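Output the structure for:
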Amino acid sequence: MELFFFFLISLLLVYSIYFGIRTLAYKTKENVTGMRPSLPPGSFGWPIIGETLQFIAAHYEGTVDKFVSKRATKYSSKEFKTSLLGENFILFARWRPPSVQKLFPSMKFFFKFNEAQKLVASIDSFSRNQLKNNWEGKEEVQVHPLVNIINDTEKVSKLLYHFNHLNEGILSIQLRIPGTPFYRAIKAAEALRKEIYLIIKEGREALAKNLASPTQDVLSQMIAVPFDDGFMPELEIADKILAFLIGGQDTTTATITFAMKYLAEMPHLYNEVLKEQREVTALMKPREVLCWDDVQKMRYTWKFVNEIYWSVGFTQHNSVYYSEPEKFNPIRFEGSGPPPYSYVPFGAGPLMCPGKEYARMTILVFLHYAVKMFKWEPILPNEKLKFKLVHVPAEGFPVRLSPHQN
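Presented below is the predicted three-dimensional model:
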């Protein structure tokens, strides 16, 4: 215990010295120049209208990301000035903290909207395989974790050790000193890339020998399917698979777990979700695999999932914006929904979470098959939560399954 406190005090001292030096350097620069640092590069455009027309055009075309990335590239800066709607702005193009940028150096912008649609069939296959292989025929299962991007439990188990270190340091202070969370995260990211390179190599060989389909999983899609700017380089594939694994390992699986928890505790919500999913199935016939249009019809289910999410600032607990925020009520998302920027589990604006559509599809597709195949009840009704990157049930949310008789 004494050793732990000594380490903690030493770490706090290092952090204090680090930030003290940065603050002193800033103050010194301000005193020498007699003014604060100048504005970032950019252009205010035409008088009065500025760059409003370009921004509106990008908005209607669904290419606001290009409006941002084009200027960030032009001015070689992650921040730039512009003028919109008669007001001058400084636009920050960082959608990830610096620690994440260093851990995933090759990642620029993520899948675009139309490219995310290509993954529905892969997610459909994953969900059905998971339920068939790990749930069907069993009386009891652990719900969390549910979704693995790579359908190979031996490889996933091998990677978990590195995932834990990466998750612990992904949002930490950037100190590349042995023993710090960020240093361990860097080493973990390097180890994970080596493992993923091997998986990519195996995937290429399987595709070349026709032992795998180009659309059977996310990895095959990235290797074989050309995107707007050609095929993905291996480093970018590795970084994106890493990002998918982290998202699937924590945030997405946690959301699915809590969705199943609330469905078990509130039978009337379960019945509403089941009713909608059976309607989607009826409209699919004779198709058996979900497509993008099917996912768009899961409106009530997505409102239910929205009620599960909570934002970093807990803005949805504010009664100014939400009526009876303490009650679980998916109906609050009907009509115009909550006020702008009051509900931000994925962030907001053109640089919102790039994995939003992927997470949405994964959650909805899994719930589609889960509710159609089973009902369930919690084995530990008063199970406690633990926190890692997100809150999750401490015992993995064990449930007792009851398959539908149809």
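
alpha carbons only for contacts and neighbour counts from here, please
Noted.

roughly how far is the helix ranked longest in the chain from the heart of the chain?
Longest helix in the chain by number of residues, with DSSP state H as the criterion: helix 2-33. Per C-alpha atoms, centre = their mean, to the nearest Å, the displacement of helix 2-33 from the mean C-alpha position of its chain is 32 Å.

structure for this one too, so we can compare:
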Amino acid sequence: MAAFFLFVALVPLVLVLVLTIFAFTRRSKGCRNLPPGSLGWPIMGETLEFLFGKPEKFVFERMNKYSPDVFKTKILGEETAVLCGPGGHKFLFSNEQKLFTAFRPHSMQKIFRSYRAAAPPAQLPTDEVAKTLRSPGFLKPEVLVRYLGKMDSITQQELEIQWEGKEVVKASSFAKTLTLRLAFRFFLGSDDPQFIARLVGSFDDITMGMHSIPVNFPGTIFYKASKAAAGIRRELRKTIQEKKAAMATGATMQDILSHMIAVTDPSGKYMPEAEIVDKIMGLLVAGYSTVATAMTFFMKYVGERPDIYEKIFAEQMEVSASKKPGEELDWVDIQKMKYSWNAINEVMRLTPPLQGTFREALTDFTFAGYTIPKGWKIYWTVSSTNKNSEFFPEPEKFDPSRYDDANAFPPFTFVPFGGGARMCPGKEYARLAILTFVHNVVKRFEWEVVLPTEKIVGDMMPTPQKGLPIRLRHH
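I've put the predicted structure just below:
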């Protein structure tokens, strides 16, 4: 009798498994000229290898096994074609909105859940916010330059608060706190250092959860991200109410949050508060993790290369010598920091702050002789070129001089901010924030990395496991 009940209990599970495998194989055979590759296990596909293996290892192994141009896989629940190499980058960037539309993984859609009622599921705050930012020109250089002085003063304050008088500090935690403070000041017009420092852990949780298996169970990465997002929403609603009250008094506001509160659509309706919250949260996340990662690994790579530090120091001292005492950085100063920006480019090549993004095929299309069906997801990744010795000799070597010659490597081989119509709208903001940090930290300190072999964890948001402790030497 017990065996009978066990059989009855297992029948539904077996039926679901059989139907899943049938649907899986039927979809796979629906198009005869699919790219080579493997869709992995039913349902899960190759998600675990994608999330928990090194990004370049995942890509390079399949490029070598299947095709250097394109391969198929299944990740985060989606049948996906990975376009590789400069040819893949160029094809993708040239066909935005023609063949492709934006897509974000289900985990990301659910974290930004309140906004889904106002937009198609494929849209996310980061896509819509890009439009919001571009229309009034918040991220144009001529607008950003007005914020440069504030970036400079905030960076100096954080260095004085966190590093002055100390011998050993953690570069990663500093970079995160500084970056989040800059983002709050720029996007929200808010600057409360203690309050912002308390939110760093929540933003880390969200960033890790955006590319995760969307299982909302205590202990999972996605559960922590959802909980953190709910907490940040509560704080942002308070900030919005405070901002509305200040605006009602006639106070002049020039930050992005104020613009979102005041803007109306063609019918005269104001943006719903839930939509504002999710857009601002998307902006803060985008302006936080990538910039903080670049700053952190600048400290690592330059700390391990005193010869490169000396070149950056000489350049920054030239900038400093042209300033009056107490004078803040300006646009002309930033343009002088060519070698420093070359070093940052090399940091982003070796440890990309952004591993890649997804698109969705709007129609069947052909690439490299293979057909990718409508509805499939397209994954664009820097991993197919950044460490390819064909384009970057000695790819593991930290060498800022690679960028001295603009024609040193083929077009579309180094694209840390993407390209085409969807190039990261915050590229110039990131450049100003990072170079302002470089200028101030190099002026004040020399440093050495305490743990050169420290493990790097979190492949979608690379982070030194122990926070990258560095030993400071004050100038």
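
Chain neighbours aside, what residue packs nearest to the counterpart of residue 170 of structure 2 in structure 1?
Correspondence of residue 170 of structure 2 to structure 1, assessed by TM-score structural alignment: residue 142. Nearest residue to residue 142 of structure 1 in three dimensions, chain neighbours excluded: residue 398, at 4.2 Å (C-alpha to C-alpha, 6 or more residues apart in numbering).

Matching the one you found against structure 2, which residue comes up?
In structure 2, residue 398 of structure 1 lands on residue 469 (TM-score structural alignment).

Spit out the contact partners of its match.
168-171, 449-451 (C-alpha atoms under 8 Å, 6 or more residues apart in numbering).

Now list the buried members of those.
168-171, 449-450 (16 or more other C-alpha atoms under 10 Å).

From these, pick the one nearest residue 429 of structure 2.
Nearest to residue 429 of structure 2 among those, counting by C-alpha to C-alpha, is residue 171 at 20.8 Å.

so how far is residue 196 of structure 1 from residue 400 of structure 1?
For residue 400 of structure 1, the distance to residue 196 of structure 1 (C-alpha to C-alpha, to the nearest Å) stands at 35 Å.

More neighbours: which of these two?
Shown here are residue 400 of structure 1 and residue 196; by other C-alpha atoms under 10 Å, residue 196 has more neighbours (21 against 15).

where does the more buried one land in three-state SS?
helix (DSSP: H, G, I helix; E, B strand; the rest coil).

wouldn't it be in contact with residue 240 here?
No - assessed by C-alpha atoms under 8 Å, residue 196 of structure 1 is found out of contact with residue 240, at 10.4 Å.

Which element is encountered next along the chain beyond the strand or helix carrying residue 73 of structure 2?
Assessed by DSSP states H and E, residue 73 of structure 2 sits inside strand 70-75. Next along the chain after strand 70-75 of structure 2, taking DSSP H and E as the criterion, comes strand 78-83.

now that following strand: which residue numbers in structure 1?
The aligned range for strand 78-83 of structure 2 is empty, by TM-score structural alignment.

Show me the contact partners of the helix or strand just after that strand.
Note on strand 78-83 of structure 2: by DSSP H and E, the next helix or strand toward the C-terminus is helix 85-94. Residues outside helix 85-94 of structure 2 that contact it (C-alpha under 8 Å, 6+ apart): 68-70, 83, 100, 380, 384-385, 410-413, 418-422.

can you check stretch 171-187 of structure 2 too?
With C-alpha under 8 Å, 6+ apart as the criterion, stretch 171-187 of structure 2 contacts 147, 151, 154-155, 158, 162, 190-193, 196-197, 200, 255-257, 280, 283-284, 287-289, 291-293, 295-296, 299, 433, 463-464, 467-470.

out of those residues, which are buried?
147, 151, 154-155, 158, 190-191, 193, 196-197, 200, 255-257, 280, 283-284, 287-289, 291-293, 295-296, 299, 433, 463-464, 467-470.

Tell me which of those residues fall in strands.
Those of these mapping onto strands are 463-464, 469-470, per DSSP state E.

cool, now which of the contacts of residue 469 of structure 2 survive the switch to structure 1?
Here is what carries over to structure 1 from the contacts of residue 469 of structure 2, by both residues aligned by TM-score structural alignment, their matches' C-alpha atoms under 8 Å: 168-171, 449-451.
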